[in-house]
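1. Quick one, what's the 3D model for this:
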Amino acid sequence: MGAPRTEPAFHSIEAHAFALRAILSNDPPRWRLLALARSLDLPDCWIGAGFVRNAVWDHLHGRPPAAPPGDVDVAWFDPGRAHPSEDKALEAALRGLEPGVDWSVKNQARMHRRNGDAPYASAVDAMRHWPETATAVAVRRTAQDSCEIAAPFGLDDLFRLVLRPTPGFAGERHGAFLARVQAKGWLAAWPKLRMKPR
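-> Below you'll find the model as predicted:
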C-alpha cells in the first residue's frame, strides 16, 4: 500500500459548500426564509449566524431539520440607509411575510459603532468581527434558485464541529467569547462540539 493520498485544499472547501447548499435546500422552512429575505431586494444581503450554524450542527448530529433559531439574522450593507429605523421597517415587512419568525435585520454599515470597530466595508467584512468562526457564515438565495455562501474564515470549523474565536475575540475579548459559549449552552445542545484554543 502506498502513502495516503492528500486531497487538495480546495476539495474540502468545495465539498463543504456543496454539503451546506444541500442541507439548506432540503430544509423547506429555511429555504423559504431565504427567498423572503431576497424579496426585499437589499444590497449585500445575507442570512447568517445561527440560521446556518445550527442547521449544520443538527445535520452533523444526525438530527432532522429543526425550526430556525429564535431569531433569524439578516445582515445587509448600505451606508446611505444606516439609520436603525430602516432596519425596524424591514423587520416589520418580513414579519408581514412570515409572522412566526423573530426577524433581526441589521445594516452592517452602522454596526461598527456598536462594536467599537473601524467602519466595515461590506456585510462580509462585518462578519470578520463576529465572535466565532462557525458563526461567521452566511448565505443568500440567488435569482437562479441557488445558494451563495459567504464565509470569511472558511467552512472547516463549522463542518468539523469546532468552536473557535475569530481573531477579534482571541485576545482581550476572549473572555466575551467564552462567556457567550457558556450562555448559549452549545456544548450541551451539540455534544460533539469541540472547543479550540485561540
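2. use CA for all of it now, contacts and neighbours both
-> Fine.
3. Who are the packing partners of the longest helix seen in the chain?
-> For the chain, the helix reaching the highest residue count under DSSP state H is reported as helix 9-25. Other helices and strands packing on helix 9-25, by 3 or more C-alpha pairs under 8 Å, 6 or more residues apart in numbering; DSSP states H and E, are helix 28-39, helix 50-60, helix 156-159.
4. Distance to residue 176 added to those, as TSV?
-> What follows is these, written out as TSV (distance: least, C-alpha to C-alpha, whole Å):
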stretch	distance to residue 176
helix 28-39	29
helix 50-60	18
helix 156-159	19
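5. closest to residue 184 out of these?
-> Using C-alpha to C-alpha as the measure, helix 50-60 is the one of the helices and strands packed on helix 9-25 that comes nearest residue 184, at 10.9 Å.
6. how much does the closest one deviate in direction from helix 9-25?
-> 100 degrees (axes from the mean of the first three to the mean of the last three C-alpha atoms, to 10 degrees).
7. next structured bit after helix 50-60?
-> strand 71-76 (DSSP states H and E).
8. want to put them side by side, so please do this one too:
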Amino acid sequence: MRFGRLPIDEQVEVLKEVLGHNEVLTEVLEGAAELDLPGWYLTAGCVFQTVWNVVTGRPATEGVLDHDLFYFDASDLSWEAEDAVIRAGSSRFGTTAVEIRNEARVHLWYEAKFGVPCPPHDCTESAIDSFAATTCCVGVRVEPGGRWRVYAPHGLSDVFDLVVRPNPVLAPRSVYEAKTARWREQWPELAVLPWP
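-> Below you'll find the predicted structure:
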C-alpha cells in the first residue's frame, strides 16, 4: 500500500518509523532534545529526503546534505545570541552538519540572501510554512517523555508520494527551480509540479 493513502494518524506513525532508518537524523533529534531550544523542530531536507530515500529503496542518508534545526527566540535578535546557540550545537553535534537558525531573526537577513523581503515570523511553524515547496513544510521534534510532535501544514501524502508542489508564499521562483533541479538529479522518481 502507498503510504500517502493512509489516514493521517497512520502516516505520522509511518513517518516516525521511516525517519528511524536514518541514524544520523535520530542522533540529531536526540541532541536537539538535549539542547531544549524554544519551539525547536528538525525540518526541511533531512526529513523529506529521508522519506524519499526509504520509499525508493535508497540508503536513508543518501543525498541528505545537512540537518536544519530551527528554533524561535524573539527575546534577543542579535547575531551574538544565535551564534552562542550555534556554538553549543557544534559542541553537541561534532562533525555532523547541523544548521541551527533562530527563525525570529530571519527577516533581518532574508532579503539580502534571496532578493525578497520576509515579514518577521511569529513562531517556528510560521517559518516552516514559508518553504519554497509544500513538500518541505514538515518539522519533527521529540518532546520530554518521548512524544513526537510533527508539524506538517500540507499533510504528508505528497512527501510519501514523491510529489513536489510549489509554495509561492515567500521564496522566489528561482529558489524553487534551483532546489527542484538538484532534487530531480538525486531522485528522478519525483513528480515536480511547475511554479504557478
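9. After superposition, what is the TM-score?
-> The TM-score (TM-score structural alignment, normalised by the length of the second structure) is 0.85; 186 aligned residues with a C-alpha RMSD of 2.2 Å.
10. returning to what we had before: distance to residue 94 of the first structure and mean neighbour count for the helices and strands packed on helix 9-25 of the first structure - can I get that in JSON lines?
-> Below are those laid out as JSON lines (distance: least, C-alpha to C-alpha, whole Å; neighbours: other C-alpha atoms under 10 Å):
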{"stretch": "helix 28-39", "distance to residue 94 of the first structure": "7", "mean neighbour count": "17"}
{"stretch": "helix 50-60", "distance to residue 94 of the first structure": "16", "mean neighbour count": "21"}
{"stretch": "helix 156-159", "distance to residue 94 of the first structure": "28", "mean neighbour count": "20"}
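11. Out of those, which gets nearest to residue 174 of the first structure?
-> Closest among these, using C-alpha to C-alpha: helix 156-159, at 17.5 Å.
12. Point out the other helices and strands that that closest one packs with.
-> Contacts defined by 3+ C-alpha pairs under 8 Å, 6+ apart place helix 156-159 of the first structure against helix 9-25, helix 50-60.
13. average offset between it and the second structure?
-> Once the two models are superposed, helix 156-159 of the first structure sits on average 1.4 Å from its counterpart in the second structure (mean C-alpha distance after the TM-score superposition for the first structure).
14. which residues touch that helix?
-> Helix 156-159 of the first structure is contacted by residues 12, 13, 16, 53, 56, 57, 60, 133, 134, 135, 163, 164 when judged by C-alpha atoms under 8 Å, 6 or more residues apart in numbering.
15. what does stretch 172-190 of the second structure give?
-> Residues contacting stretch 172-190 of the second structure (C-alpha under 8 Å, 6+ apart): 52, 63, 114, 116, 132, 133, 162, 163, 164, 166, 192, 195.
16. Closest to residue 71 of the second structure out of those?
-> Checking the contacts of stretch 172-190 of the second structure against residue 71 of the second structure with C-alpha to C-alpha, the nearest one is residue 132 at 18.8 Å.
17. quick one: what's aligned to the closest one in the first structure?
-> Residue 132 of the second structure maps onto residue 131 of the first structure when the alignment is built from TM-score structural alignment.
18. just residue 147 of the second structure next, same as before
-> By TM-score structural alignment, residue 147 of the second structure lines up with residue 146.
19. So its match versus residue 20 of the first structure, what's the distance?
-> Using C-alpha to C-alpha, to the nearest Å, residue 146 of the first structure is found at 12 Å from residue 20 of the first structure.
20. Looking at those two, which is more packed in?
-> A count of neighbours by other C-alpha atoms under 10 Å puts residue 20 above the other of residue 146 of the first structure and residue 20, at 23 against 11.
21. thinking again about what came up before, residue 77 of the first structure is nearest to which of the helices and strands packed on helix 9-25 of the first structure?
-> So among those, helix 28-39 is nearest, using C-alpha to C-alpha, at 13.5 Å.
22. Show me how to select, in PyMOL, the buried members of the contacts of stretch 172-190 of the second structure.
-> Those of the contacts of stretch 172-190 of the second structure that count as buried under 16 or more other C-alpha atoms under 10 Å are selected in PyMOL with:
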select buried, resi 52+63+132+133+162+163+164+166+192
